[in-house]
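Novice: Predicted model follows, preceded by the sequence.
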Amino acid sequence: MATDLATPPVKTARTPGSPPGVARRLWRFRWLYLMLVPGLAYFLVFKYVPMRGLQIAFQDFIPFLGYNGSEWVGFKHFVDLFTGPDFNRLMYNTLFLALLNIIFVFPAPIIVALMLNELRINILKRSVQSLIYIPHFLSWTIVASLTYILFSVDYGVIAGWIHEVVGGTKVDYVAQPEWFRPVIILQTLWKTTGWTTIIYLAALAGVNHDLYEAARMDGAGRWRQLWHVTLPAIRPTIVVMAILMSGNLLDMSFEQIWLMTNNLNRATADVFDTFVYYVGINQGAYSYATAVGLFKGVAGVLLIFGSNWLAKRLGQRGLF
């Protein structure tokens, strides 16, 4: 006689006094969910609640009249933005810096992580890691101050050394428009490369070492192991970081740009973030500044969805 060999479902023990179903699972992991509360509260208070203020981008907002009393003007401020004299300059400056970030800043932590992964002396590896992590904990104010100390024309140590070696007229690297972008990229590389390296080092730690053994048995050298084993193993991490970076292409670091901006390089330094501060806070054009910020935010969302779609079309997992 045939017997039912199916394995009966295993019943999990129920905690006394806990509610059934979903509520029971919530109760079981209640301390983990409790740890989510501060993060959720942060995003709710500082990210989602302020979105109510986006409506002033479609109003001639007057603070004394408030949201309900201000006149609705539709897309007037967006039309002023796209047809105004500042839009082309702001877009060019922002995209130029974004392109430089893609070329120099994005691959830098990948290269550093690969180099650190090849070090076999642990004490040297840890020392280098500690040294390159430190700049992340410095504020942009300190970074800007160090930049002025090193590169200003009056008392810059490096600027004076370059003048002595090369000769000629002293160059004010922190004031000349043509040097603004190189200085910004150097600052970003120095401050962010080491910290971002952590992500790629974590990905490298998960690479199966049996793959390296198999590659060596097939006669692959260090470069071929890097190309055929290491890079394919961390490719999903690189793709995710690229998608996240695409959403911030128009989002420059306001503190960094603002601290390095002066009257001599303003035409080159102005980006959307600093422009929003200038017209919104200094000139009181709240509606216009909100329209600029909303345009930048919507463009960032579209870039994330577009890069995620492109990654999936190219056979990668994507972000979502």
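Specialist: Sure thing, it's come through.
Novice: going forward, measure contacts and count neighbours with C-alpha atoms only.
Specialist: Will do.
Novice: Tell me the helices and strands packed up against the helix or strand that contains residue 181.
Specialist: Assigned by DSSP states H and E, residue 181 falls within helix 177-205. Applying 3 or more CA pairs under 8 Å, 6 or more residues apart in numbering; DSSP states H and E, one finds that helix 177-205 contacts helix 107-118, helix 122-133, helix 231-246, helix 266-269.
Novice: For residue 98, give its distance to residue 79.
Specialist: Here residue 98 is placed at a distance of 24 Å from residue 79 (CA to CA, to the nearest Å).
Novice: actually residue 238, not the one I wrote
Specialist: 37 Å.
Novice: same deal with residue 159?
Specialist: 44 Å.
Novice: Give me the more crowded residue out of these two.
Specialist: Neighbour count, other CA atoms under 10 Å: between residue 159 and residue 79, residue 159 has more, with 20 against 11.
Novice: Would it be right to say that that one lies in a helix?
Specialist: Yes - going by DSSP: H, G, I helix; E, B strand; the rest coil, the assignment for residue 159 places it inside a helix.
Novice: adding another structure so you can compare the two:
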Amino acid sequence: MKSILKTSVLYLSFIAVLSMFTACKNETHPEQKLAVNTSNTVQKTAEPLSQEFKDYWYAGEAEISSYKLEQARYSEMREGTAVLIYVTEDFLPEVQVKADHQNAKNIPVLKLNATKNFNTGIYPYSIMQSTFYPVTNNQHALKVSSSIQEWCGHVYAQLNNREKFEIMSHSYFEGEADEHFKLEKTILENELWTQLRINPKSLPIGDLKIIPSFEFTRLKHKPIKAYNAKADLNKDNYTISYPGLNRKLSINFNPNFPHEILGWEETFTSGPKILTTKATKLKTIKSPYWQKNHNKDAILRETLQLN
């Protein structure tokens, strides 16, 4: 009996040691997996907001930057303007729209409304993309939307970040009229413009899977999906190359807070040519622009060099 008891004790001790060893192996495995995937996802821990960030972004104003735009379209270069409007908002996580009232369940986001306006011959183009990115910098954008208007018609696409990325797209083109589908979560090019403003050092680098900007996929009639990409980060520049799309995006920014975007270049095939769209910063102001809707406030457009 004593022999059996002793054997049982030894067996249980062996199992305990084996369990500890197995537990240690499993404990390191998620870290190893995270190390492999970090470049293709946003970081998982929330970033604390510095006082500098709070003073700049929670002053009751938006940051508005205007740019001289040289846009490639239909194998020719067009002159126009681009505007980046950054502002912090409270966001409703379920409905996924701006919250009208403060609530503990709201998610603070840094919103970017990016606009472009240029003419192609007789008719104009108007493009707007909106991105809602959590200021905690620890998850993907909660929502991305894009609209393009020109005299042939208009196109709208929207992504909602839920269990998966839920996407709907509407277009006047026959092959992409009304689409609803889901994608596995991965990096969104649209969100990188806001992630950069929070912490450029957190931008993903290396060989990645990225969903290109909605502007690009809609203008080029490419499927909205993840494409192979390579990203590089320097002190004041972030570059993404898509070999399968023959496209390269390069964003120049101030390495010092608040990391304003100084300009960008986007090289891609336009018709039979390879052309480069360029944006060069003209002016940045901070303003509660939603209150500046009287005729007398039009002077601010002169300040931004938009007229």
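Specialist: Received it, and whenever you're ready, just let me know what you need. Note that the structure is a prediction, hence the values are computed from the model and not measured.
Novice: Would you give the TM-score for this superposition?
Specialist: Overlay of the two chains. TM-score (TM-score structural alignment, normalised by the length of structure 2): 0.23; 111 aligned residues with a CA RMSD of 6.0 Å.
Novice: if we can go back for a sec, between the helices and strands packed on helix 177-205 of structure 1, which one is closest to residue 32 of structure 1.
Specialist: Residue 32 of structure 1 lies closest to helix 231-246 among these, at 25.7 Å (CA to CA).
Novice: In the closest one, which residues are buried?
Specialist: For helix 231-246 of structure 1, burial by neighbour count (16 or more other CA atoms under 10 Å) applies to 231, 233-234, 236-246.
Novice: likewise stretch 238-252 of structure 2?
Specialist: Neighbour-count burial for stretch 238-252 of structure 2 [16+ other CA under 10 Å]: 238, 239, 240, 241, 242, 247, 248, 249, 250, 251, 252.
Novice: how close does the last one sit to residue 279 of structure 2?
Specialist: This means residue 252 of structure 2. Applying CA to CA, the value for residue 252 of structure 2 to residue 279 of structure 2 is 10 Å.
Novice: intersection of neighbour lists for these two?
Specialist: Listed as contacting both residue 252 of structure 2 and residue 279 by CA atoms under 8 Å, 6 or more residues apart in numbering are 263, 264.
Novice: What is the neighbour count of residue 273 of structure 1?
Specialist: Residue 273 of structure 1 - counted by other CA under 10 Å - has 22 other residues nearby.
Novice: for residue 303 of structure 2, same thing?
Specialist: Residue 303 of structure 2 has 14 nearby residues by other CA under 10 Å.
Novice: same thing with residue 160 of structure 1?
Specialist: By other CA under 10 Å, 19 other residues sit near residue 160 of structure 1.
Novice: Among the helices and strands packed on helix 177-205 of structure 1, which comes closest to residue 255 of structure 1?
Specialist: helix 266-269 (12.2 Å).
Novice: next SSE after the closest one?
Specialist: Heading C-terminal from helix 266-269 of structure 1, the first helix or strand you meet, by DSSP H and E, is helix 272-277.
Novice: For that next one, which residues meet the burial criterion?
Specialist: Result for helix 272-277 of structure 1 [16+ other CA under 10 Å]: buried residues 272, 273, 274, 275, 276, 277.
Novice: Make a markdown table from the residues you listed and add distance to residue 115 of structure 1 to it.
Specialist: Formatted as a markdown table, the buried residues of helix 272-277 of structure 1 follow (distance: CA to CA, whole Å):
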| residue | distance to residue 115 of structure 1 |
| --- | --- |
| 272 | 36 |
| 273 | 35 |
| 274 | 36 |
| 275 | 39 |
| 276 | 40 |
| 277 | 40 |
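Novice: and which of those is nearest to residue 113 of structure 1?
Specialist: Of the buried residues of helix 272-277 of structure 1, the one sitting nearest to residue 113 of structure 1 (CA to CA) turns out to be residue 273, at 30.8 Å.
Novice: Around the closest residue to residue 274 of structure 2 other than its chain neighbours, count how many other residues there are.
Specialist: Spatial nearest neighbour of residue 274 of structure 2, chain neighbours left out: residue 268 (5.5 Å); criterion: CA to CA, 6 or more residues apart in numbering. Neighbour count of residue 268 of structure 2, defined by other CA under 10 Å: 20.
Novice: Residue 268 of structure 2 touches residue 250, doesn't it?
Specialist: No - counting by CA atoms under 8 Å, residue 268 of structure 2 does not reach residue 250; the two are 11.8 Å apart.
Novice: And the furthest pair within the buried residues of helix 231-246 of structure 1?
Specialist: Farthest-apart pair in the buried residues of helix 231-246 of structure 1 is 233 and 246; separation 21.7 Å (CA to CA).
Novice: Excluding sequence neighbours, find me the nearest residue to residue 107 of structure 2.
Specialist: Of all residues not flanking residue 107 of structure 2 in the chain, residue 91 sits nearest, at 5.0 Å (CA to CA, 6+ apart).
Novice: neighbours of the one you found, just the number please.
Specialist: Based on other CA under 10 Å, the number of other residues close to residue 91 of structure 2 is 27.
Novice: now do residue 217 of structure 1
Specialist: 10.
Novice: likewise residue 86 of structure 2?
Specialist: The burial count for residue 86 of structure 2: 22, using other CA under 10 Å.
Novice: and it, helix, strand or coil?
Specialist: strand.
Novice: which non-adjacent residue is nearest it?
Specialist: residue 112 (4.7 Å).
Novice: after the helix or strand in which that neighbour is found, next one along is what?
Specialist: Assessed by DSSP H and E, residue 112 of structure 2 sits inside strand 107-120. Counting by DSSP H and E, the next helix or strand C-terminal to strand 107-120 of structure 2 is strand 123-134.
Novice: any residues touching that next one, and which ones?
Specialist: 107-119, 140-151, 190-191, 194-195, 214-215.
Novice: 7 Å instead?
Specialist: With contacts defined as CA atoms under 7 Å, 6 or more residues apart in numbering, strand 123-134 of structure 2 is touched by 107-119, 140-151, 190-191, 194.
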